[in-house]
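Trainee: what follows is a protein structure lacking sequence information:
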């Protein structure tokens, strides 16, 4: 039998990187809402198992793994407590991680696609349809609960990044912005709040558009914001001052991303501007994060994280030209474009 190289660091690092037990145990803990149950006082194993709807012996054995990893604590036998890591698994935890790990929601459903990563690497095609029988976009179109789960995940991500994006760009003080594929409206809400004389239109598929309508109204922006249910592959509302594409293009292969950009170019033909917000692949401290996201996008949608050069190529082929670039402190790229003619 072949053995690993005789260096402790190589052996330990590879074992840690290849571990599948801990990541899935964390996802099950998130799905069962163990952190919230413990926070509510269900700390003893029998009580915790009842609250979570779990088999006590199986739950104990899973928690043995997670306490050993420091995710939960066991101050007394079969009695559990939260650690700083477990606090992140509460519904109210930072970054919305519990929902991302929830195997009953879209976050966990996306993670399950990695079970067919081998097929993606062999064929270059997304694995999500192989695991779930239909594309992720079909899931969101045909299952309202999955559509809502996906919209909530995207909103949590955008809400976290929105202050940085809004601060990084010189937005018009007045005029009209179309948020193309704007999801449930978290970024547009932030932008219109920061620019009281700006008007906005959010365009997305009907389920997301309805969520955005409610969110914008709840923020008191109903008079300055409208929603346009529809697809960004169809003609967009024309004549706006700015068309915003926030983490839209990376969900699509080059052919589809080009179609989206061309729709923006058509709509902005009378002097409008297009702003693309993406995490582009560059050298630096976040290169590993971009690489992981690039693989995730391939597995889920057949999309990709592009380099600046790859994005510029798409921009040019869409009949646009780059007019400005900004990079935020966390590596978010803002690329402004205008019709080339």
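Mentor: That came through fine. Given the structure is predicted, the values throughout are model-derived calculations rather than measurements.
Trainee: going forward, measure contacts between C-alpha atoms and count neighbours the same way
Mentor: Fine.
Trainee: and whichever strand or helix holds residue 214, what does it pack onto?
Mentor: When secondary structure is defined by DSSP states H and E, residue 214 falls within helix 206-218. Judged by 3 or more Cα pairs under 8 Å, 6 or more residues apart in numbering; DSSP states H and E, helix 206-218 is in contact with helix 144-168, helix 186-194, strand 197-204, strand 225-229.
Trainee: now those in JSON lines, with mean neighbour count and distance to residue 313?
Mentor: Shown next, in JSON lines, are the helices and strands packed on helix 206-218 (neighbours: other Cα atoms under 10 Å; distance: least, Cα to Cα, whole Å):
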{"stretch": "helix 144-168", "mean neighbour count": "18", "distance to residue 313": "23"}
{"stretch": "helix 186-194", "mean neighbour count": "20", "distance to residue 313": "27"}
{"stretch": "strand 197-204", "mean neighbour count": "22", "distance to residue 313": "25"}
{"stretch": "strand 225-229", "mean neighbour count": "20", "distance to residue 313": "29"}
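Trainee: tell me which of the ones you listed sits nearest to residue 86.
Mentor: Residue 86 lies closest, by Cα to Cα, to one member of the helices and strands packed on helix 206-218: helix 144-168, at 18.9 Å.
Trainee: comparison target below:
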């Protein structure tokens, strides 16, 4: 096959229908790519993964457990299964390692983080890249009039989803940070975080032998200092 210049439309078509169909497939996948994450958001919101235990179940049973339409849920789960999230076995649905992360009780759960990305204002903002390209500003500025923090504080359910997402994210990352980073040169650490902080044992206990309350800062002798609002600047010289 001869190389084709990017703008040589005639040569592209002349190489045969297979090549052209491949190009169409690429563009269509990108143009309709929003379908897949929206299916993932919906399944996370419905708690489908939590309704599915270690055995396979028919879609009808999952639909009944989550208050869903079985036919539509079947289509959504098949879309996700084609990308490794859930598995179909003889007309029944089973977990995969990926779908298990959508369970709320999984130690590495990503359910709240997935739900956060699907929040209405966040998703609407993602749909406005034209504004950002033209204005050179974040597209959230157009769609979220009160700003991200105003939006999050205006709705308790939204705020809870965001807090759970940030807490879960911290749980996944904090152990690696403690293993990789040398804290010996830091005099005071401020635990700002999101959500409700860490369950016991708190990772700071490994460094200081005790556990902070939200908003507190510690020095390297384990002494507590009153915390400040992180927007005004914390009392520590390092932040979590």
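Mentor: The structure has been received and is ready for your questions. Given the structure is predicted, the values throughout are model-derived calculations rather than measurements.
Trainee: just to revisit the earlier point, so what touches the helix holding residue 214 of the first structure?
Mentor: Applying Cα atoms under 8 Å, 6 or more residues apart in numbering, the contact partners of helix 206-218 of the first structure are 144, 147-148, 151, 183-186, 189, 202-203, 222, 225-230.
Trainee: how does it look with 6 Å?
Mentor: With Cα atoms under 6 Å, 6 or more residues apart in numbering as the test, helix 206-218 of the first structure has contacts from 183, 184, 185, 222, 229.
Trainee: need the contact list for the second one.
Mentor: Residue 184 of the first structure makes contact with 208, 211, 212, according to Cα under 6 Å, 6+ apart.
Trainee: does it count as helix, strand or coil?
Mentor: With DSSP: H, G, I helix; E, B strand; the rest coil as the basis, residue 184 of the first structure sits in coil.
Trainee: tell me how far it lies from residue 44 of the first structure.
Mentor: Distance, residue 184 of the first structure to residue 44 of the first structure, by Cα to Cα, to the nearest Å: 39 Å.
Trainee: cool, the third one as well?
Mentor: According to Cα to Cα, residue 185 of the first structure and residue 44 of the first structure sit 41 Å apart.
Trainee: looking at the two, which is more packed in?
Mentor: Ranked by neighbour count (other Cα atoms under 10 Å), residue 185 of the first structure and residue 44 place residue 185 first, with 31 against 16.
Trainee: nearest to residue 56 of the first structure, out of the contacts of helix 206-218 of the first structure: which one, please.
Mentor: Looking across those and measuring by Cα to Cα, the closest to residue 56 of the first structure is residue 184, at 39.0 Å.
Trainee: and the closest one, how far from residue 235 of the first structure?
Mentor: 21 Å.
Trainee: check residue 322 of the first structure too.
Mentor: 22 Å.
Trainee: which one of the two has more residues nearby?
Mentor: Set side by side, residue 322 of the first structure and residue 235 show more neighbours around residue 322, with 17 against 14, by other Cα under 10 Å.
Trainee: what strand or helix carries the more buried one?
Mentor: strand 320-327.
Trainee: which part of the second structure lines up with that strand?
Mentor: Aligned by TM-score structural alignment, strand 320-327 of the first structure falls on no residue of the second structure.
Trainee: mind telling me what residue 66 of the second structure corresponds to in the first structure?
Mentor: Using TM-score structural alignment as the criterion, residue 66 of the second structure maps onto residue 52 of the first structure.
Trainee: oh, that last question was meant for residue 182 of the second structure, not what I typed.
Mentor: Checking TM-score structural alignment: residue 182 of the second structure goes with residue 170.
Trainee: again, but for residue 173 of the second structure
Mentor: With TM-score structural alignment as the criterion, residue 173 of the second structure pairs with residue 161.
Trainee: could I get the full set of helices for the second structure?
Mentor: For the second structure, applying DSSP state H gives helices covering 9-14, 17-31, 35-46, 48-51, 59-66, 70-81, 97-100, 111-117, 120-126, 129-135, 140-143, 147-153, 156-180, 205-208.
Trainee: just name the most buried of those helices.
Mentor: helix 111-117 (a mean of 23; mean count of other Cα atoms under 10 Å).
Trainee: which secondary structure elements does it contact?
Mentor: helix 156-180 (3 or more Cα pairs under 6 Å, 6 or more residues apart in numbering; DSSP states H and E).
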